[in-house]
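> A structural model of the following input is requested.
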Amino acid sequence: MHPSSPFRILTVCTGNICRSPVAERLLQTGLNQAQPGAFEVRSAGTRAMVGRPIQRHSAEIIQRFGGYADNFAARQLTPGILQETDLVLTMATEHRGEVLRQDASLLKRTFTVREFARMLEVLGSNDPVSSGAGPMSNAGIAAFWRELPAKAAEVRYLSLPSVAGQDDVVDPYRRGPDAYRQMEDELAPALLAILRFARISAGG
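As a prediction, this is how the structure comes out:
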């Protein structure tokens, strides 16, 4: 990708109507606040309900956190989409496996969203990213983030989950409000950790 291009993040779940749209819209909203124009966030599903809008409960979560849920249509994950991506954040380990089945070259750029958030917290505590030198340019931020996946992979052993299943975000599809609340409880802290790292790295 061209050095001046935005850093491109893809969020992935199964149907692309519940979990990954929440991650997409809230990450995009927060990253726009950290550094407008430096990031582009999209989503896709491994078995997408192509063309469908975001599920109502997921849309309500997005709106409650200040994002926008309109003008969305689910799309199927394809190798072409993956080729245009700098970082893939999946909602569960099974999705990570499907991403790598389609494009094995993304091995060191694909993580579950909860896993990646823990890695950034380790990186931030081991080597604070804010140098006090002032805000970075969009191109500088994109370059910084393109180096992050490799750095994150290096601290994987320091950010292992304490219990089985802690890397995954529950799938609430066709379940009641409690399942969506559980999804929010598992996903929101990871998104906030990523956005906090983004603000610090941008000099904000």
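> CA atoms for contacts and neighbours, from now on please.
Will do.
> wait, doesn't residue 194 sit right on residue 117?
Yes: the pair residue 194 / residue 117 is scored as a contact, 5.6 Å apart, by C-alpha atoms under 8 Å.
> higher neighbour count, these two?
residue 117 (25 against 22; other C-alpha atoms under 10 Å).
> Could you check how far residue 159 is from residue 199?
According to C-alpha to C-alpha, to the nearest Å, residue 159 and residue 199 sit 21 Å apart.
> Next: residue 174.
As defined by C-alpha to C-alpha, residue 174 lies at a distance of 35 Å from residue 199.
> Between these two, which has more neighbouring residues?
Applying other C-alpha under 10 Å to residue 174 and residue 199 shows that residue 199 carries more neighbours, namely 17 against 9.
> can you map out the helices along the chain?
Assigned by DSSP state H, the helices in the chain fall at 19-34, 56-64, 79-83, 93-102, 113-126, 138-154, 177-201.
> right, so the ones you listed: which one is the most enclosed?
When you average the neighbours per residue for each of those (mean count of other C-alpha atoms under 10 Å), helix 19-34 leads with a mean of 24.
> and the angle from that helix to helix 177-201?
Relative orientation of helix 19-34 versus helix 177-201 (axes from the mean of the first three to the mean of the last three C-alpha atoms, to 10 degrees): 30 degrees.
> Spatially central, which residue of the protein would that be?
With distances taken as C-alpha atoms, centre = their mean, residue 89 lies nearest the centre of the chain, 4.3 Å away.
> So that residue versus residue 135, what's the distance?
With the distance defined as C-alpha to C-alpha, residue 89 ends up 26 Å from residue 135.
> likewise residue 98?
With C-alpha to C-alpha as the criterion, residue 98 and residue 135 are 37 Å apart.
> Also residue 159?
Applying C-alpha to C-alpha, the value for residue 159 to residue 135 is 28 Å.
> let's see this one next to it:
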Amino acid sequence: MAEHRAKHAETAFRILHVSTGNVCRSPITERLTRHALSHRLGSARTSGLIVESAGTWGHEGAPMEAHAATVLTDFGADPAGFLGRELLDEHVIRADLVLTATRDHRAQVISMGHSAGLRTFTLKEFTRLVRAIDPATLPDPEEAGGVVERARALVQAAAALRGWLLAPSEEADEVYDPYGAPITFFRSIGDEIHQALDPVVTALTGVPAPA
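Okay, the predicted model is just below:
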């Protein structure tokens, strides 16, 4: 398995978003990430970046919540064809970057082993760390294989900064669960996720969001 991961890492970079049921937060984050990457790079250049999601208590085969689909549509992202997944060892093993909704999810992923600690962050934690990284120190995304190499370097740089840039509060790294809440709360969570993803996608691609 380790050999397969090493071989696969040469050509692709996998981002895994994790929440609880994999029907609200992580589907929103997965599809918003895909949408943003495609918007910044074009579909041809995103082929090396694979974005997936799963849930620690994932509803295997379930569609995303209707309000989550509405939020994605609001942002112009595509909710079609999504099916929930339960988080498995193989998902963690394959992932080059794991972004979780909460600190508890992060702890659960790390507890699974597979040397996941250095590549697992909460989404908001990773955003905070990425903001502190000088993009000039990362590989040029325009070079062959540059986006994948840049993503790998970004994770290493973020891991190195983790002990130096702590959250101002425990709540600062949390994306709260909107399951069962009205559409207004889903939209507020969608906005939180969108804002947290923007600097991450900019750092990954080297392309800022359009004004």
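> related to what we said a few turns ago, with distance to residue 40 of structure 1 added, can I get the helices of structure 1 in a markdown table?
Converted to a markdown table, the helices of structure 1 look like this (distance: least, C-alpha to C-alpha, whole Å):
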| stretch | distance to residue 40 of structure 1 |
| --- | --- |
| helix 19-34 | 7 |
| helix 56-64 | 17 |
| helix 79-83 | 13 |
| helix 93-102 | 19 |
| helix 113-126 | 16 |
| helix 138-154 | 10 |
| helix 177-201 | 13 |
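> out of those, nearest to residue 50 of structure 1?
helix 19-34 (12.9 Å; C-alpha to C-alpha).
> Taking helix 56-64 as reference, get the angle to the closest one.
In terms of direction (the same axes, to 10 degrees), helix 19-34 of structure 1 departs from helix 56-64 by 10 degrees.
> now helix 19-34 of structure 1 and helix 113-126, what's the angle there?
Using the same axes, to 10 degrees: helix 19-34 of structure 1 against helix 113-126 is 30 degrees.
> and helix 19-34 of structure 1, what other elements does it pack with?
strand 7-13, strand 39-45, helix 56-64, helix 177-201 (3 or more C-alpha pairs under 8 Å, 6 or more residues apart in numbering; DSSP states H and E).
> Read off where the second one ends up in structure 2.
Strand 39-45 of structure 1 corresponds to residues 49-55 in structure 2, going by TM-score structural alignment.
> Check the mean deviation of the matching stretch from structure 1.
Its aligned residues in structure 1 lie a mean 0.3 Å from stretch 49-55 of structure 2 after superposition (mean C-alpha distance after the TM-score superposition for structure 1).
> Which residues does that stretch contact?
Contacts to stretch 49-55 of structure 2, defined as C-alpha atoms under 8 Å, 6 or more residues apart in numbering, come from residues 12-22, 26-27, 30, 33-34, 84-87, 148.
> What of stretch 189-204 of structure 1?
Residues from elsewhere that reach stretch 189-204 of structure 1 (C-alpha under 8 Å, 6+ apart): 23, 26-27, 30-31, 34-35, 113-114, 116-118, 120-121, 124, 129-136, 141.
> Return the distance of that stretch from the chain's centre.
Here stretch 189-204 of structure 1 is found 12 Å from its chain centre; the criterion is C-alpha atoms, centre = their mean, to the nearest Å.
> do the same with stretch 23-42 of structure 1
Mean-position distance between stretch 23-42 of structure 1 and its chain equals 10 Å (C-alpha atoms, centre = their mean).
> residue in structure 1 matching residue 92 of structure 2?
By TM-score structural alignment, residue 92 of structure 2 lines up with residue 82.
> Its match - nearest residue in space that isn't next to it in sequence?
Distances taken as C-alpha to C-alpha, 6 or more residues apart in numbering put residue 103 closest to residue 82 of structure 1, at 7.2 Å, once the chain neighbours are dropped.
> how far away is the aligned residue in structure 2 for the one you found from residue 5 of structure 2?
Matched to structure 2 by TM-score structural alignment, residue 103 of structure 1 sits across from residue 113. According to C-alpha to C-alpha, residue 113 of structure 2 stands 15 Å off from residue 5 of structure 2.
> next one: residue 191 of structure 2
From residue 191 of structure 2 to residue 5 of structure 2 the distance is 34 Å (C-alpha to C-alpha).
> what's the neighbour count on the closest residue to residue 18 of structure 2 other than its chain neighbours?
Nearest residue to residue 18 of structure 2 in three dimensions, chain neighbours excluded: residue 100, at 4.6 Å (C-alpha to C-alpha, 6+ apart). Residue 100 of structure 2: 33 surrounding residues under other C-alpha under 10 Å.
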